[in-house]
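In: Next comes the sequence, and after it the predicted model I'd like to discuss.
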Amino acid sequence: MNNPYNPPLIEKWVSKTFVHAGLIYPSDLRANKICKAFNIEYGHHFGIAGSRMVGNDSFIVTDERLQLPEQHEQFLHELGHILRHDGDQCNMPQMLREYQEWDAELFSMYAAIPFHMIDFGRPHTVHSIMEEFKVTKATAFKRMGDIQQKSYWAERRKHESKRSSPKQFLLKNCSSETQRIMNQLASQLAEKGASYEIKSLL
């Protein structure tokens, strides 16, 4: 995780939204601070998690039976619904409901470990990410893999772009025999009145 990469649009959106809300450091990723920043009511109970928007009011509840890191990630999933989605999932087409769930799950990964909060100037491990961002091992592992995979493909595209770009032909880089033949050809063409600029190759 030493090499920063260009984040995808949703990841940029998460960081931009959090920075605008004043969520800058990992210590800012507490549910009460996030809820205050986005004007959301939050609670937990002995039951399934959920979120709801009624007019201008937003509510999130999480399952208190879960461990704190799991409950935190559950909260972020529901936050994704509040910030990014509209409508009642009970009364929407299945495909739209599945899309919202997929989007909220992706949001929760990026919100749990936001790009702008990662210090790329030092090495990280799964356990250091777990400790710093208070997330589960599965989320830390998934996020590190996501960054490493994107970094790899970005570097590979950059390398392939350099390889495939046309190289300028310079006569001075050729063998002495090639230079002799090219100069001889230039002289012959000049004698016949042809327009040939050999200097541009030197």
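Out: Nice, thanks for sending it over.

In: hey, let's count contacts and neighbours off CA atoms from now on
Out: OK.

In: Report the contact partners of the residue positioned nearest the centre of the chain.
Out: Compute the mean C-alpha point of the chain, and by CA atoms, centre = their mean the closest residue is P7, 2.8 Å away. By CA atoms under 8 Å, 6 or more residues apart in numbering, the contact list for P7 reads F115.

In: Just confirm it is within a helix.
Out: No. Counting by DSSP: H, G, I helix; E, B strand; the rest coil, one finds P7 to be coil, located in no helix.

In: Give me the secondary structure label for the residue nearest to E41 when sequence neighbours are not counted.
Out: Distances taken as CA to CA, 6 or more residues apart in numbering place F59 nearest to E41, at 4.7 Å, with adjacent residues excluded. Counting by three-state DSSP, the backbone at F59 sits in strand.

In: also this one, for the comparison:
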Amino acid sequence: MKCSQYQFTPLEQYIHDLYQHLSIAKPYQLDMIDIASKLNIWLHFADIRSTAIDRNGIYSIIIDRRLTKQQQWQDFGHELCHLLRHSGNQVMLPESMVQLQEAQATNFALHFCVPTFMLLNLELPYTENEIIYFLSETFCVEPIFAKKRWERFEQQWTSYQFYESLSKQTLSLVAESTLSREAREDIIMNDRPDPLLEYLKTHKGSFFIHDYESLTYEEKKEMIQHIQTMEQKLVHSKGKTSNTLRK
């Protein structure tokens, strides 16, 4: 695989940075006891269902010792997501929020237990069955888990190749200058994966946007204009305050 051409998703980048922080780069280094120690998480094995506990910033994970090593590693990835990326006591949360957190933790575990940046550097077999067996053995996960992870990676890789090809075609059309200025600008904007995300990356400030995933492309462009207007008003307001202080 052409590793340098692959575009990480935000979750994949997060996990890559996390492992880099922990000085973990190879599959053989994936050890839950070592990882928990480096993250200052109290890890305990007991005859109860795996769970994560946050005691006012003091983290602990209980792993069901009745499970196989593969299942324990998968459970560790799932519970770690709750500690690193979630907040709130699920006992007190609405059922819809609990379901969302569980879905996110399941997806996190797929990427954490079989990290994309490690997967990209492997020499994989040719058939799908061989790949699933290889991933299962290499990352100490169950075959069914390895199959889900490989399917998820294939979807991401295929999607990236599609948009990469589409992007090249789009840029080619722009270079030919056969379209109006407005159309060319629209194509250039649409060539970006997410205009709002790109804007927030290159500008200072932190914004929490409700229902972000449901916004259309046009709504995201409108959101950028709204944020710019807010920033201009803030700068203007600060200028007035400064002049008042000088007087």
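Out: Alright, I've got the coordinates. Remember, predicted model here, so these are calculated numbers, not experimental data.

In: Report the TM-score for the pair.
Out: Taking TM-score structural alignment, normalised by the length of the first structure as the basis, the two superposed chains have a TM-score of 0.76; 168 aligned residues with a CA RMSD of 1.9 Å.

In: if we can go back for a sec, so the residue nearest to the centre of the first structure versus T62 of the first structure, what's the distance?
Out: Distance, P7 of the first structure to T62 of the first structure, by CA to CA, to the nearest Å: 29 Å.

In: Whatever helix or strand Q99 of the second structure lives in vs the first structure, average offset?
Out: Q99 of the second structure belongs to helix 95-113 when assigned by DSSP states H and E. Overlaying the first structure shows helix 95-113 of the second structure at a mean distance of 1.1 Å from the equivalent residues (mean CA distance after the TM-score superposition for the first structure).

In: now for that helix, which elements pack on it?
Out: helix 10-21, helix 69-85, helix 143-176 (3 or more CA pairs under 8 Å, 6 or more residues apart in numbering; DSSP states H and E).

In: repeat that with 7 Å
Out: On a contact count with 3 or more CA pairs under 7 Å, 6 or more residues apart in numbering; DSSP states H and E, helix 95-113 of the second structure meets helix 69-85.

In: re the thing from before, how close does the equivalent of the residue nearest to E41 of the first structure over in the second structure sit to L80 of the second structure?
Out: Matched to the second structure by TM-score structural alignment, F59 of the first structure sits across from S60. Distance of S60 of the second structure to L80 of the second structure, computed by CA to CA: 9 Å.

In: now Y59 of the second structure
Out: 9 Å.

In: The two: which is more packed in?
Out: Counting neighbours by other CA atoms under 10 Å for Y59 of the second structure and for L80 shows that L80 has the greater number, 24 against 18.

In: ok, and the closest non-adjacent residue to that one?
Out: Nearest to L80 of the second structure is A52, by CA to CA, 6+ apart, at 7.2 Å.

In: how far away is that neighbour from R85 of the second structure?
Out: In terms of CA to CA, A52 of the second structure sits 12 Å off from R85 of the second structure.

In: Those two: which is more packed in?
Out: Remark: of A52 of the second structure and R85, A52 carries more neighbours, 20 against 11, as counted by other CA under 10 Å.

In: Quick check: the more buried one touching D64?
Out: No. The pair A52 of the second structure and D64 fails to qualify as a contact (CA atoms under 7 Å) at a distance of 11.4 Å.

In: quick one: R180 of the first structure is in a strand?
Out: No. The assignment for R180 of the first structure by three-state DSSP gives helix, which leaves it out of any strand.
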